[in-house]
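S.K.: Show me the folded form of this:
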Amino acid sequence: MLRVIAACGNGMGSSQLIKMKIEKTLKKLNISAKVDHMSVGEAKSVGENYDVIFCPKHLMSNFSCIDNNRTKIIGLINLMSEKEIEEKIKEYLMRL
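M.R.: Presented below is the predicted three-dimensional model:
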């Protein structure tokens, strides 16, 4: 099962919306996953326990502290774009 974080600045509105879009896309692709949403600060502290972290592109640099070969940080330009999320998930899966 894929473990995913949807992160935003405060871990409230945007991350919840990203989470819903990610869950919808994963279901469409028939991928089993657990998706959590949280603030960037919280995600930095637990991120190494996840496979993928989605966040706004401009917040990606906050995750330089995650230094492992497992956790992939994915920056989104348009947080509401299911198409972009699907493309990013497919790119991630192709690299596995």
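S.K.: rest of the way, CA atoms for contacts and neighbours
M.R.: OK.
S.K.: Using the three-state scheme, assign the residue located most distally from the centre of the chain.
M.R.: Centroid-distance maximum for the chain: residue 30 at 17.1 Å, with Cα atoms, centre = their mean. Reducing the assignment to helix, strand or coil with DSSP: H, G, I helix; E, B strand; the rest coil, the entry for residue 30 is coil.
S.K.: The structure of the following sequence is requested for comparison with the preceding one:
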Amino acid sequence: MRVLVSCANGSGTSLMMMRTAQKALEGLGFEITNIHHCSISEGKNTARNYDVVYTPTTFTDMFKDAAARGVEVIGIKNPMSAKEIAEATEKSSLPERFLNK
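M.R.: From the prediction side, this is the model:
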């Protein structure tokens, strides 16, 4: 699964959220083939190349075009919460699409 983590500037928060998302996804049994963190401006332009975008809830509207193309966009309130990321992922279409259950 190709994962993009995007926040305002693409430095501190997105790096920490990327590590948290990786931990949560691996804990759920997802195989990550590519994971990248970046700023919102870069993310808007590259999101279509990923299967899922994790971003703070305040930025989910920035990824409407990617969502329209089938990219799962997941808004996160607490970027450091592996539990929140795991729960949001479980409620999404990702388990059905990427896990053999």
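S.K.: Do you know the score for how well these two fit?
M.R.: The TM-score (TM-score structural alignment, normalised by the length of structure 1) is 0.89; 94 aligned residues with a Cα RMSD of 1.3 Å.
S.K.: What are the buried residues along the helix or strand where residue 21 of structure 2 lies?
M.R.: Assessed by DSSP states H and E, residue 21 of structure 2 sits inside helix 12-28. For helix 12-28 of structure 2, burial by neighbour count (16 or more other Cα atoms under 10 Å) applies to 13-15, 17-22, 24-25.
S.K.: got it, and stretch 3-12 of structure 2?
M.R.: Neighbour counts using 16+ other Cα under 10 Å place 3-8, 10 of stretch 3-12 of structure 2 among the buried residues.
S.K.: Save the residues you listed as TSV, and put in secondary structure and distance to residue 34 of structure 2 too.
M.R.: Shown next, in TSV, are the buried residues of stretch 3-12 of structure 2 (DSSP: H, G, I helix; E, B strand; the rest coil; distance: Cα to Cα, whole Å):
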residue	secondary structure	distance to residue 34 of structure 2
3	strand	6
4	strand	8
5	strand	11
6	strand	14
7	strand	18
8	coil	21
10	coil	17
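S.K.: which residues in structure 1 form helices?
M.R.: Defined through DSSP state H, the helices belonging to structure 1, from first to last, are 13-28, 40-46, 82-94.
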